[in-house]
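>>> Quick one, fold the following:
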Amino acid sequence: MSSPSPLAPSPAPVTAWALTPGSIGHEVQCIGVVEALGLAPVVKRVDPSPPFRWLAPWGPAAVDGAIAPPWPDLLVVSGRQAIPYARMIRRHSEGRTLVVCLQNPVAPLSWFDLVWTNVHDGVAGPNVLTTLTSPNTLTRPRLDLGAAALAARLGPMPRPWIGGIVGGTSGAYAFSAEEATRLGAALADLAGRTGGSVVVTPSRRTPPASLAALDAALAAALPAERRWLWDGTTGDNPYFGILGGAGVLVVTCDSVNMLGEAAYTGTPVYAFPLSGGTPKFAAFHAAMLAAGAMRWLDDAALAAAVTDGSLAAWTYEPLNANAVIAARIAALLAARGHRVAAF
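Next up is the predicted model:
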């Protein structure tokens, strides 16, 4: 009898780094893409000192003891300060590390194996992938857990929840107290006609005076047991809970990420207009409307949003940039002999 053949060794797990300057916007996108591949990212943050900071993305990478071999199979970077490290790792790994840049690097596209940007950024090239919305860390299980946690936090607050996701003043938009009052009135109107409740979360950009005006408008129209506004001082941000549990989402128009994350859910999304705008925002909004993933919350839409005491149902294909980006990366990894569990 012949002895049994030895088992073939299992392939080594694919390793992945998410490398950014540490800002939440950059980091969330990198982590979300790596997780969509079924991988656990090793999070790396860089904070180079001058003159390296001034020279990025064109200059060399500063010495950083945390950025050292063994190099990962996959490197996902975002942010100007991260790009010199991406170039260094690609060079020192002799091309074995697949290097992906999220957002427009404002540098030669040839420095990367893949570049992702939003469609409205207008970046094109043979190694460029574009999607309407941005990558994030949303998953259905996380949204469901968030909704359950928020329901326990709010107690018997009447449904449906009218979810308010509020941005604020930026380089492109203003969010005045007058606009906040109008937003509060619109949210209260939807709750009043459905018998539901308003649940709101602001962003770090929401001006305190505008948040106070929004709160006052809700208080003038709804009893305390049918309104809840997170003021940022108690408990965790209910953002995932509102995205996961609301029957309708009203999102200020000033954030590509907030609107895109709302459109991940498949829940009806109304964009609340603010003063200001840019051509890029106009292009993004137009594309969201064309995809059926958002409607403007104007007087006509507000009137039509409720039928016979119930939220008017409208559907669209949820927008999942993570899946699109991860599929392209998985194909590039497969060409190098790496397989990931999610694909």
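
>>> going forward, measure contacts and count neighbours with C-alpha atoms only.
Noted.

>>> Give the buried residues for stretch 257-266.
Neighbour-count burial for stretch 257-266 flags M258, L259, G260, E261, A262, A263, Y264, T265, G266 (criterion: 16 or more other C-alpha atoms under 10 Å).

>>> Sort out for me which of the residues you listed are in helices.
Among those, DSSP state H puts M258, L259, G260, E261, A262, A263, Y264 in helices.

>>> was I right about the fourth one contacting R140?
No. Counting by C-alpha atoms under 8 Å, E261 does not reach R140; the two are 11.8 Å apart.

>>> Next, the most centrally placed residue in the chain: secondary structure please.
The residue lying closest to the centre of the chain (C-alpha atoms, centre = their mean) is N136, at 3.8 Å. Counting by DSSP: H, G, I helix; E, B strand; the rest coil, the backbone at N136 sits in coil.

>>> picking up where we left off before, closest to G337 among the ones in helices among the buried residues of stretch 257-266?
Checking these against G337 by C-alpha to C-alpha gives Y264 as the nearest, at 31.4 Å.

>>> is it true that the closest one touches L319?
Yes. Contact criterion C-alpha under 8 Å: Y264 and L319 qualify, at 4.7 Å.

>>> surely the residue nearest to the centre of the chain meets E35?
No. In this structure N136 lies outside contact range of E35 using C-alpha under 8 Å: 9.8 Å.

>>> about what we covered before: with distance to P48 as added columns, please give the ones in helices among the buried residues of stretch 257-266 in JSON lines.
Converted to JSON lines, these look like this (distance: C-alpha to C-alpha, whole Å):
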{"residue": "M258", "distance to P48": "30"}
{"residue": "L259", "distance to P48": "32"}
{"residue": "G260", "distance to P48": "31"}
{"residue": "E261", "distance to P48": "31"}
{"residue": "A262", "distance to P48": "34"}
{"residue": "A263", "distance to P48": "36"}
{"residue": "Y264", "distance to P48": "35"}
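
>>> Among these, which one lies nearest to A291?
Nearest member of these to A291, counting by C-alpha to C-alpha, is A263, at 10.0 Å.

>>> contacting residues for the closest one?
Neighbour list for A263: V269, A293, M294, P318, L319 [criterion: C-alpha atoms under 8 Å, 6 or more residues apart in numbering].

>>> what's the answer for A287, then?
When contacts are counted by C-alpha under 8 Å, 6+ apart, A287 is found next to L132.

>>> distance between the helix or strand where it lies and the chain's centre?
Following DSSP states H and E, one finds A287 within helix 279-290. Centroid displacement of helix 279-290 relative to its chain, using C-alpha atoms, centre = their mean, to the nearest Å, is 17 Å.

>>> Next, the structure of the following sequence, for comparison with the previous one:
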Amino acid sequence: MTSAPSPLRIWVVSDGRTGIENQGLGLVEAISRQRAVDLSVKRIGWRGGFGRLPWWLNPAPLRLLAPGSEIAPPWPDIWIAVGRATLPLSLRMRRWSQGRTMVVQLQDPRAPPSAFDLVIPPKHDRMRGDNVFPILGSPHRVTPERLAADHARFAAQLSALPRPRVAVLIGGKSKAFDISPERAAALAHEIELPVTQDGGSVMVTFSRRTPEAAQAILAARLRHLPGMVWDGSGDNPYFAFLAAADYILVTEESTNMAAEAASTGKPVFVLKMEGESLKFRLFHEELERLGAARPFGGAFHSWTYPPLAETDRAASEVLRRYDNRA
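Have a look, this model is predicted:
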């Protein structure tokens, strides 16, 4: 009788920001659906101003880590790192582990892909290479099981809401986009009219990047509608909103929220913000080509499409390459 293989020891390494860390956790959770995993989450920081410097100006990263950054051997089987802060470590991990650790970097590292075993960037970054595996959007933690569990937790607040139920996912300021008070007021009007006409309800959530003035305007102008406007206190109903929604509205600056929404198989409408970006236009065009999303034109309509499963696809690629190394 053969014994079961040992779990894969996987580290998820990031600077601890929730949106960044969740990309790595989502990928590991997808791997764990195919293989036993022993997960460790590593949150790092840098002493002084070294976290703001380019990776090539950090000459001794292990000595310059801030207290609490527990990066030390024994090294994992698979190192999954997310974000610029991890690069001084990721770029040396293969040498430190003498090639035993498979180094996976999420997002575009702005460093030679050959320095890693696998890079998983968004498709719209247009990276190419033998060890580059682009996906639409970013890895995430949305699964039917998670949606069902969170929907059950918020059933008392959501089950009686009139249909259609519209999840409204508001992001905020980024390098390419912004949401001024004027645009926030216009968005509120664009959302309010069809919800009122259809006799539906709203489920509104904001991100940490939503400007305070824009959040206040949207909350004030949508709160009179049937539904729920999350004010940031208590448990986050984000996954429950996705589960309960008939339609999902998402602002155009967030690839994460759009990819998560498209994994539900529900109609996704993209809300226009202030600003332009070629990368984001390519991303939304790909979502449209796959039938997942359309620009919001002030009215709701239904369609169907296969839910996006990019995180599971990336997990399969990690395991395929890991097995080939062995």
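
>>> What does the superposition give as a TM-score?
TM-score of the superposed chains, computed with TM-score structural alignment, normalised by the length of the second structure, equals 0.90; 316 aligned residues with a C-alpha RMSD of 2.0 Å.

>>> ok, back up a step: identify, from the ones in helices among the buried residues of stretch 257-266 of the first structure, the entry nearest to A216 of the first structure.
Nearest member of these to A216 of the first structure, counting by C-alpha to C-alpha, is M258, at 23.6 Å.

>>> Might one say that the closest one is in contact with L243?
No. With contact defined as C-alpha under 8 Å, M258 of the first structure does not reach L243; the gap is 10.1 Å.

>>> so what's the residue mapped onto the residue nearest to the centre of the first structure from the second structure up against?
Alignment note (TM-score structural alignment): N136 of the first structure maps to H140 of the second structure. The contact partners of H140 of the second structure, by C-alpha under 8 Å, 6+ apart, come to N22, Q23, G24, L25, G26, L27, N256, A259, E260, T311.

>>> Tell me how far H140 of the second structure lies from T264 of the second structure.
Separation of H140 of the second structure from T264 of the second structure (C-alpha to C-alpha, to the nearest Å): 12 Å.

>>> repeat for V132 of the second structure
With distances taken as C-alpha to C-alpha, V132 of the second structure is found 26 Å from T264 of the second structure.

>>> And for L158 of the second structure?
From L158 of the second structure over to T264 of the second structure the distance is 18 Å, taken as C-alpha to C-alpha.

>>> Now do the strands in the stretch 201-343 of the first structure.
Along the stretch 201-343 of the first structure, counting by DSSP state E, counting those that start in this stretch, strands occupy 227-229, 248-252, 269-272, 275-276, 295-296, 306-307, 310-311.

>>> And the first one against the second structure, how far off on average?
Translated: strand 227-229 of the first structure. Strand 227-229 of the first structure: mean distance to aligned residues in the second structure after superposition is 1.9 Å, counting by mean C-alpha distance after the TM-score superposition for the first structure.

>>> what about the residue lying closest to A219 of the first structure once chain neighbours are set aside, how many residues close to it?
Spatially, and ignoring its direct neighbours in sequence, A219 of the first structure is nearest to R227 (7.7 Å; C-alpha to C-alpha, 6 or more residues apart in numbering). Counted with other C-alpha atoms under 10 Å, residues neighbouring R227 of the first structure total 24.

>>> which stretch of helix or strand covers R63 of the second structure?
In this structure, R63 of the second structure is located in helix 61-64 according to DSSP H and E.

>>> Show me what the helix or strand that that helix is followed by is packed up against.
Moving toward the C-terminus from helix 61-64 of the second structure, the next helix or strand (DSSP H and E) is strand 78-82. In terms of contacts (3 or more C-alpha pairs under 8 Å, 6 or more residues apart in numbering; DSSP states H and E), strand 78-82 of the second structure is packed against strand 8-14, helix 18-32, strand 102-106.

>>> how about the first one, which residues of the first structure does it hit?
Under TM-score structural alignment, the match for strand 8-14 of the second structure in the first structure covers residues 14-20.

>>> Which residues does the matching stretch contact?
Stretch 14-20 of the first structure has contacts (C-alpha under 8 Å, 6+ apart) with 26-27, 30-31, 34, 39-46, 72-79, 81-82, 338-340.

>>> Could you rerun that using 7 Å?
The contact list for stretch 14-20 of the first structure, computed with C-alpha atoms under 7 Å, 6 or more residues apart in numbering, reads 26-27, 30-31, 41-46, 72-79, 82, 338, 340.

>>> Centre of the chain to it, how far?
In this view, stretch 14-20 of the first structure has its centroid 18 Å away from the chain centroid, taken as C-alpha atoms, centre = their mean.

>>> for the second structure, which helix is longest?
Max-length helix for the second structure by DSSP H is helix 181-198.

>>> Report the mean deviation for that helix after fitting onto the first structure.
Between helix 181-198 of the second structure and the aligned residues of the first structure, the post-superposition mean distance stands at 2.6 Å (mean C-alpha distance after the TM-score superposition for the first structure).

>>> Tell me which residues are up against that helix.
Helix 181-198 of the second structure is contacted from outside by S201, A213, A214, I217, L218, R221, L222, G298, A299, using C-alpha under 7 Å, 6+ apart.

>>> what does stretch 59-71 of the first structure give?
By C-alpha under 7 Å, 6+ apart, the residues outside stretch 59-71 of the first structure that reach it are P48, F52, P84, Y85, M88, S93, T97.

>>> mind checking what the fourth one lines up with in the second structure?
The reference is to Y85 of the first structure. Alignment note (TM-score structural alignment): Y85 of the first structure maps to L89 of the second structure.

>>> what sits against that match?
When contacts are counted by C-alpha under 7 Å, 6+ apart, L89 of the second structure touches P61.

>>> before we move on, back to that, and which of the contacts of A263 of the first structure is nearest to G277 of the first structure?
Checking the contacts of A263 of the first structure against G277 of the first structure with C-alpha to C-alpha, the nearest one is M294 at 17.0 Å.
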